[in-house]
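In: A predicted structure for the sequence below; I have some questions about it.
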Amino acid sequence: MARDQIDMTPLQSRDELVAWIEAGVKPESEFRIGTEHEKTPFTLEGRQPVPYDGAKGIGALLEGMKLLLGWEPIMERGNIIGLYDVTGGGAISLEPGGQFELSGAPVENVHQTQSELMAHLAQVREIATPLGIGFLGLGMTPSWSRAQIPAMPKGRYKIMSNYMPKVGKYGLDMMFRTCTVQTNLDFSSEADMVKKLRVSLALQPIATALFANSPFTEGKPNGFLSFRSEIWRDTDNARSGMIPFAFEDGMGFERYVDYALDVPMYFVKRGEEYIDVSGSSFRDFFAGKNKILPGERPTLSDWANHLSTIFPEVRLKRYLEMRGADGVPWGRLPALPAFWVGLLYDNDSLDAAWDIVRHWTAPERQALRDDVPRFGFKSRIKDRYLFEIAKECLILSHAGLRRRGRIDHLGRDESRFLEPLERIIETGRSPAEEMLEKFNGPWKGSVEPAYQEYAF
């Protein structure tokens, strides 16, 4: 999540909501790749959560990053809560439990994603190490209870924290204990958006299986390979999931807008204040019928902010956001954009991927999504194991990246970033399964070694 949008033009018609999303359409020559990743800060001594306040807190970390990078601070009620590059580069923001997020700049190829990541890590280490802060690359905190984790001083999170327990079992776990890596990709037309949305929604469980590494809760195996993915199944089903309507005839920008209009809102932002309107629909707000703000009409900022509080497996904004993967150690982060770019930015691979998924029904897609957190590659759809489909998709992605032919200074194309995933397919085991083996073997039933082996 980058900054909250600021455009206070009142909205007159539904067409403007559609137009706002449609403005994302761009020619293929202008396609970019944006990668966002979250990591969990921990105290190097004692491996505890890092509070916001204090000389060695998250606030101090952000202040140090501000001085180092020269980026603009994002402030809320006197607290620094993020940073952004005014030249259009990346942004750094905080998730509710202090998870540290880099929203990368829109770049042209995965080599640049890798360079950006390496620079970010060097910068973060320079500031964090003297503060005694390390970062963990897992999909979920492996040892802490929710009660141990300090809340960050952001108004929107306070509203979400109050609302979450009303609508699902795991909302607070999602907020305070999980990390993800996601990639944001462009579309060249409405039809191109629909095709990419359908392919990536159907195949999101493959990313979940390839990146699954949240098998521990409070120091013990939780029975899942991606508990983070399981958490999303019972966080808030009015705003998450496999959005089956995307596969129906007539899908397009308008259909997504109609969906978003009915998704319950969290907040409306006015100046620095977050006004709690949780549970009310944008549709009523649009009609001037919000009980908290009677007669008031939403602005484009309200719309942009609302779209950022919808959490389907693939999210449509002015680009498509792949949301199925657990956070991972830094060496594996570029594999996520590489995987999706190879599948979605090469037309031959996109067509072939569509051929794989086009005959799946909504209940089959849903069953696959429901099974993957626990069973990973052993999940099935129709008469196939997910492992076989993952293998096929990796081959398609590899071919797509080779055809793209984006070469680095050593003459290598982007397919090299798939190597960590190819190793996973070779062994047939997800990262979580490997970690569980370590837990039952060399780690001697402790998750503590994860703070070394899976740290940034």
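Out: Done, it's in. Residues are numbered from 1 along each chain as shown.
In: C-alpha only now, for contacts and for neighbours.
Out: OK.
In: for the stretch 101-250 of the chain, what spans make up the helices?
Out: 110-128, 155-167, 171-177, 190-211, 227-232 (DSSP state H, counting those that start in this stretch).
In: show me the contacts for the closest residue to Ser397 other than its chain neighbours.
Out: In space, and not counting its chain neighbours, Ser397 is closest to Gly342: 3.9 Å by Cα to Cα, 6 or more residues apart in numbering. Neighbour list for Gly342: 349, 396-401 [criterion: Cα atoms under 8 Å, 6 or more residues apart in numbering].
In: Format those as JSON lines; extra columns: neighbour count.
Out: Putting the contacts of Gly342 into JSON lines (neighbours: other Cα atoms under 10 Å) gives the following:
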{"residue": "Ser349", "neighbour count": "23"}
{"residue": "Leu396", "neighbour count": "23"}
{"residue": "Ser397", "neighbour count": "26"}
{"residue": "His398", "neighbour count": "26"}
{"residue": "Ala399", "neighbour count": "18"}
{"residue": "Gly400", "neighbour count": "26"}
{"residue": "Leu401", "neighbour count": "28"}
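In: okay, pairing it with this:
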Amino acid sequence: MARDTTDFQPIEKLDELVTYLSAGSKPRDKWRIGTEHEKFPFYTDGNAPVPYGGDRGIRALLEGMQRTLGWDPIMDSGRIIGLVEPTGQGAISLEPGGQFELSGAPLETIHQTCREGNAHLAQVREIAEPLGIRFLGLGGSPKWTLAETPRMPKSRYEIMTRYMPKVGTKGLDMMYRTCTIQVNLDFSSEADMRRKMQVSLKLQPLSTALFANSPFTDGKPNGLQSWRGDIWRDTDNQRSGLLPFCFSPEFGFADYVEWALDVPMYFVIRDGVYYDMTHMTFRQFMDGAARNEVPDGLATMGDWANHLSTLFPDVRLKRFLEMRGADGGPWRRICALPAFWVGLLYDDEALDEAEAMTHDWTYDEVNAMRNSVPVEGIATVFRNRTLREVGREALAISRAGLKRRNRTNRDGFDETHFLSTLDEVVARGTTSAEEMLNAYHTRWGGSIEPVFMEYAY
């Protein structure tokens, strides 16, 4: 999750909220690729979860990373809960159950993204291995119950933990027991944002299917290929999901603002203290509803930025677009996810083709696909085709887009080879989750433990 911010500029009128989003528009030569990935830490002795405290806990891991990297600590009530590169080029943060997240720097190529991921994993291993810690690349925690899962001491998570059971059945599982790979991408204008938002919203269920990688819960198969995808079907649905208004041909920044204004808040920060605001919407907050509850209860741009970071649609709009559909996975997936979306969205011809492929897909059809994918994966049927076939078409568009981008590494290779792990899914017709389930029922002998060896970083 994003680092919480403070910006004390008061909000005086609604137009400022639209202007805030539109200020993210950038010329093409300024477009960047920001990749985030999460992973589950575990002790190699017994494949047990890693708590925050203690000589071999998450805090010790972060302190060791701080000494190694020289990054600035992110503190919450006197406790280290993350690190940020001093010039803002990347951060390490904690998800509620201790999931370790790298929020990567805004980079120009997928080659740089892969180098960044390699360097991060090498640095983490250097600190973690002496502590007996490794990391698991899955979309869902495969073994530990919710009660066994540690809880990180972040103030926003305490508020969310109290609130989630009030607004859905699976919010705590989302917080404590899932991991994702995401990519943040730029737009040049409102019209460009609209096109990218609509194409990527429609294709997000395909991304969930291609990256399906969470078939185990509580030490046994859960009947799903993407447990994480299923969790998002009932996690605070006021702030999650497909957003039907985004399918409108007139969709723009103002529509997203109007929606966001009427979603309940999680918190505001004043002098480092988090105030629970789950009982009011941002619109009510702007209208002065918290004047008697919060010191300086007037809404600021920092409050707005934090509120936007606590909305969870399948594609999230901030001053960039976040692709949020994929399960966490092994190292190759960390490079494949941004490659897939960059190929589709950062090349004009590819975006035209992706838009043509999806232009008449309706909200109801895409939502039905979204509901089927956690169980069926790439076998999900959409308009008399399986998502395996749709995926083959989308990957061809993405590959051509990456080829036209022609961003080569020192050896002269372009970015297309980063799609190979997804090509394999389509070629063999089975997802990573199905491969794991097959292993569980055969060579793993019905044990979950081998996953900690085969899917560890």
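Out: Arrived safely, thanks for sending. On a predicted model such as this, the values are computed, not experimentally measured, just so you know.
In: Give me the TM-score for this pair.
Out: The pair, once superposed, lands on a TM-score of 0.99 when counted by TM-score structural alignment, normalised by the length of structure 1; 456 aligned residues with a Cα RMSD of 1.0 Å.
In: about what we covered before: quick one: which of the helices of the stretch 101-250 of structure 1 is nearest Gln99 of structure 1?
Out: Minimum separation from Gln99 of structure 1 across the helices of the stretch 101-250 of structure 1 (Cα to Cα) falls at helix 171-177, 7.9 Å.
In: Check which helices and strands that closest one is in contact with.
Out: Packing contacts for helix 171-177 of structure 1, counted by 3 or more Cα pairs under 8 Å, 6 or more residues apart in numbering; DSSP states H and E, involve helix 155-167, helix 227-232.
In: Now tell me what touches that helix from outside.
Out: Contacts of helix 171-177 of structure 1 (Cα under 8 Å, 6+ apart): 95-99, 140-141, 146, 149, 151, 161, 164-165, 228, 231-232, 234-236.
In: Equivalent analysis for stretch 443-454 of structure 1, please.
Out: With contacts defined as Cα under 8 Å, 6+ apart, stretch 443-454 of structure 1 is touched by 47, 136-138, 142-143, 216, 219-220, 328-329, 438-439.
In: Swap in 6 Å and give it another go.
Out: Contact with stretch 443-454 of structure 1 is made by 136-137, 219, 329, 439, as judged by Cα atoms under 6 Å, 6 or more residues apart in numbering.
In: same deal with stretch 253-271 of structure 1?
Out: 18, 239, 274-283.
In: gap between the nearest residue to Leu224 of structure 2 once chain neighbours are set aside and His279 of structure 2?
Out: Excluding the flanking residues, the one nearest Leu224 of structure 2 by Cα to Cα, 6+ apart is Val375, at 4.6 Å. As judged by Cα to Cα, to the nearest Å, Val375 of structure 2 and His279 of structure 2 stand 34 Å apart.
In: And those two? Which one has more around it.
Out: In this view Val375 of structure 2 and His279 are compared by other Cα atoms under 10 Å, and Val375 has more residues nearby, 21 against 12.
In: That one falls within a helix, correct?
Out: Yes - looking at Val375 of structure 2 with DSSP: H, G, I helix; E, B strand; the rest coil, it is inside a helix.
In: Touching, Lys26 of structure 1 and Glu190? I think so.
Out: No - look at Lys26 of structure 1 against Glu190 with Cα atoms under 6 Å: they stay out of range, at 10.4 Å.
In: re the thing from before, would you format the helices of the stretch 101-250 of structure 1 as TSV with mean neighbour count and distance to Arg412 of structure 1 included?
Out: Formatted as TSV, the helices of the stretch 101-250 of structure 1 follow (neighbours: other Cα atoms under 10 Å; distance: least, Cα to Cα, whole Å):
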stretch	mean neighbour count	distance to Arg412 of structure 1
helix 110-128	17	9
helix 155-167	16	43
helix 171-177	22	37
helix 190-211	24	23
helix 227-232	25	33
